[in-house]
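K.L.:
Predicted model follows, preceded by the sequence.
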Amino acid sequence: MAVERKELLKHLDNLLQSHRIRDYCPNGLQVAGAEHISSIVTGVTASQALIDAAIERGADTILVHHGYFWKGEDERITGIKRERLKSLLANDINLIAYHLPLDMHPIYGNNAQLADVLGLQVDGPLDESDLSVPGNIGRLPRPMSGKEFRAWLGECLKREPLHIGEENDTIETIAWCTGGAQGYLQKAVNAGVDAFLTGEINEPAVHLARETGTHFFSAGHHATERYGAKALGEYLADEFPVDVEFIDIDNPV
């Protein structure tokens, strides 16, 4: 049992509306392998460890959120890029990647899936004036103190988050954007929510959070983006005659 690669890609491109989204990398097929797909490994990032796991399982396709060929990177095929591509090509493995389209999908996207994991209510987009910005605003499952929500994040994501803000403040409304979205903190401030959740944090964000009184939770780039590729793979397993396995190559960042 298998599906033709072109059929799978057409379905994914249509589902994720990748042609509508400007991105920092090519979305869809990044490295061509087998034309008939029967076994897919999904994961967050196309690291060498994920490729090795796919080879070990005899998979013919890898589907990830973080693929290759980012704008501004060294274009030469050297170092780890050479080794990764060598492994894919030698084993006839397709590499399929969706970056922003997978962040933004209302069902299988990273932000939608993170909301499901944390029990967050989605009220709307992070920036109503610019729908190309990923992320959402909404509400916690119930009002929680900063300390309680930090503990809830740690329990749900299996990772201790960083919290900037007063532990005893009550949090009801929240904005979130998975991954490295610390630059969107001002959008959360503009939206007037109590807190902002993302994967990473930088030095300016600490001061902005403190000076505006907006709670900032940094829960890990990888930890907040585990769920999109997994959910998309499960969907594909229901739609097509393929075996799909999510492999979590842990990353502390």
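P.N.:
Structure's in. What do you need?
K.L.:
Only C-alpha atoms from now on, for both contacts and neighbour counts.
P.N.:
Fine.
K.L.:
where along the stretch 1-150 of the chain do the strands fall?
P.N.:
Here the stretch 1-150 of the chain has its strands, by DSSP state E, counting those that start in this stretch, at 3-4, 28-31, 36-37, 39-45, 61-66, 94-97, 121-125, 136-145.
K.L.:
For stretch 83-102, buried residues please.
P.N.:
By 16 or more other Cα atoms under 10 Å, the buried positions in stretch 83-102 come out as 84-85, 88, 91-102.
K.L.:
Nearest to residue 249 among the strands of the stretch 1-150 of the chain would be which one?
P.N.:
For these, the distance to residue 249 is smallest for strand 39-45, at 7.4 Å, taking Cα to Cα.
K.L.:
And that closest one, what does it pack against?
P.N.:
Here strand 39-45 touches strand 61-66, helix 227-239, strand 243-246, going by 3 or more Cα pairs under 8 Å, 6 or more residues apart in numbering; DSSP states H and E.
K.L.:
ok, now with 10 Å
P.N.:
Under the contact criterion of 3 or more Cα pairs under 10 Å, 6 or more residues apart in numbering; DSSP states H and E, strand 39-45 touches helix 48-57, strand 61-66, strand 94-97, helix 221-224, helix 227-239, strand 243-246.
K.L.:
any chance of the ones you listed in JSON lines, plus distance to residue 175?
P.N.:
Shown next, in JSON lines, are the helices and strands packed on strand 39-45 (distance: least, Cα to Cα, whole Å):
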{"stretch": "helix 48-57", "distance to residue 175": "31"}
{"stretch": "strand 61-66", "distance to residue 175": "21"}
{"stretch": "strand 94-97", "distance to residue 175": "26"}
{"stretch": "helix 221-224", "distance to residue 175": "14"}
{"stretch": "helix 227-239", "distance to residue 175": "18"}
{"stretch": "strand 243-246", "distance to residue 175": "27"}
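K.L.:
okay, pairing it with this:
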Amino acid sequence: MTTRDELGSYLSTLLEIDRFKDYGPNGLQVEGKPAIRKLVSGVTASLAFIEAAAAAGADALLVHHGLFWRGQDGRLTGWLKHRVAALLARDISLFAYHLPLDAHPEHGNNAQFGAKLKFTAEERFGEQQLGFLGRPPQPMTTAALAALLQFRLGRATVMVEGDGRPIKRVAWCTGGAQGYFEAAIAAGADAYLTGEISEPQAHIARETGVAFYACGHHATERYGAPALGAHVAQLFALEHEFIDVDNPA
């Protein structure tokens, strides 16, 4: 068992939240009961996740996508009211870490995504050093990398092949990081992996020869929260459970 404040303080220090310019608040977003015995981790603080975690006996939730974002209206109405009300009614705390969880070198989304694919991370790149650059287990074709992604992630990947060069250096940044593609090219990648693709990336891939893979926002970010949850559960002798609410995005 630990306390809400002890857990929050540890996570803030571990993830170095003060060094990130982010799109919303990192840390405790909804205050629940002081004592924590069971922690439930997940990708997004959706109503389905909150209700499933409550049914599992959670005292606190640990997620990547929290409730509050820059530019939001801010009023507790509609879907946001229902999510907050579900937490308050059960006295459950919500901890959310966005970019700090992407970036952590061991428990973060990018580190865990690379480990899932058995990539060797060698460098960091991009704004706030969120992107990872490294090597696959061995050089592979673009089709072989697409097959590996589908096998490991359990879903089809959108691939823009580039010039078909062998993939020797690969860059990745989970979630909606399609804007990092040009930084990955400048860093020397033969292929770039992220969650989403927008209109410009297909043209850039064809014109530069660097392959682009859109693997799914949710699919690429399923790994940081459970890894971090397992770490703090072991450290503080907590019960921990990861609940994955499927998302086609």
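P.N.:
Received it, and whenever you're ready, just let me know what you need. In this text, all values refer to a predicted model and were calculated from it rather than measured experimentally.
K.L.:
And the TM-score between these chains?
P.N.:
TM-score for the superposed pair, counting by TM-score structural alignment, normalised by the length of structure 2: 0.97. Supporting figures: 249 aligned residues with a Cα RMSD of 1.1 Å.
K.L.:
just to revisit the earlier point, which one of the helices and strands packed on strand 39-45 of structure 1 lies nearest to residue 31 of structure 1?
P.N.:
Comparing these by Cα to Cα, strand 94-97 comes nearest, at 4.9 Å.
K.L.:
average gap between that closest one and structure 2?
P.N.:
Taken over the aligned residues, the distance from strand 94-97 of structure 1 to structure 2 averages 0.4 Å (mean Cα distance after the TM-score superposition for structure 1).
K.L.:
mind checking how far that strand is from the chain centre?
P.N.:
Computed by Cα atoms, centre = their mean, to the nearest Å, the separation of strand 94-97 of structure 1 from the middle of its chain amounts to 15 Å.
K.L.:
same deal with stretch 133-150 of structure 2?
P.N.:
Averaging C-alpha positions (Cα atoms, centre = their mean) puts stretch 133-150 of structure 2 21 Å from its chain's average.
K.L.:
Report the aligned residue range of structure 1 for it.
P.N.:
Matched against structure 1 by TM-score structural alignment, stretch 133-150 of structure 2 falls on residues 137-154.
K.L.:
tally of neighbours for residue 3 of structure 1?
P.N.:
15 (other Cα atoms under 10 Å).
K.L.:
and if you look at residue 194 of structure 2?
P.N.:
Applying other Cα under 10 Å, we find 27 other residues in the vicinity of residue 194 of structure 2.
K.L.:
quick one: what's aligned to it in structure 1?
P.N.:
Match for residue 194 of structure 2 (TM-score structural alignment): residue 198.
K.L.:
so what's the spatially most central residue of structure 2 up against?
P.N.:
Closest to where the C-alpha atoms of structure 2 average out (Cα atoms, centre = their mean) is residue 221, at 3.4 Å. Residues counted as contacts of residue 221 of structure 2 (Cα atoms under 10 Å, 6 or more residues apart in numbering) are 42-44, 64-65, 101-102, 108-110, 112-113, 173-175, 194-195.
K.L.:
8 Å - rerun?
P.N.:
Applying Cα atoms under 8 Å, 6 or more residues apart in numbering, we find residue 221 of structure 2 in contact with 43, 109, 113, 174, 175.
K.L.:
what does the fourth one align to in structure 1?
P.N.:
This points to residue 174 of structure 2. So, by TM-score structural alignment, residue 174 of structure 2 is matched to residue 178.
K.L.:
I figured that match was touching residue 103, is that so?
P.N.:
Yes - here residue 178 of structure 1 reaches residue 103: they are 7.4 Å apart, a contact under Cα atoms under 8 Å.
K.L.:
Settle it for me: which of those two has more neighbours?
P.N.:
Set residue 178 of structure 1 next to residue 103 and count neighbours by other Cα under 10 Å: residue 178 wins out with 30 against 25.
K.L.:
Now do the same for the more buried one: helix, strand or coil?
P.N.:
Of the three states, residue 178 of structure 1 takes coil under DSSP: H, G, I helix; E, B strand; the rest coil.
K.L.:
distance of it from residue 134 of structure 1?
P.N.:
In this view, residue 178 of structure 1 and residue 134 of structure 1 are 9 Å apart by Cα to Cα, to the nearest Å.
K.L.:
By how much does stretch 138-155 of structure 1 deviate from structure 2 on average?
P.N.:
Averaged out, stretch 138-155 of structure 1 is 0.5 Å away (mean Cα distance after the TM-score superposition for structure 1).
K.L.:
ok, back up a step: so which of the helices and strands packed on strand 39-45 of structure 1 is the most packed in?
P.N.:
Burial of these is given as mean neighbour count (mean count of other Cα atoms under 10 Å); strand 61-66 ranks first at a mean of 27.
K.L.:
residues in contact with that one?
P.N.:
Residues contacting strand 61-66 of structure 1 (Cα under 8 Å, 6+ apart): 33-34, 37, 39-46, 51, 54, 93-99, 102, 228-229, 233.
K.L.:
same question, stretch 240-253 of structure 1
P.N.:
Outside of stretch 240-253 of structure 1, the residues within contact range by Cα under 8 Å, 6+ apart are 1-3, 37-44, 49-50, 53, 200, 220-223, 226, 229-230, 233-234, 236-237.
K.L.:
Now check structure 2 for the residue matching residue 187 of structure 1.
P.N.:
Matched to structure 2 by TM-score structural alignment, residue 187 of structure 1 sits across from residue 183.
K.L.:
So its match belongs to a helix, correct?
P.N.:
Yes - assignment of residue 183 of structure 2 by three-state DSSP places it within a helix.
K.L.:
what about it, distance to residue 105 of structure 2?
P.N.:
Relative to residue 105 of structure 2, residue 183 of structure 2 is positioned 19 Å away (Cα to Cα).
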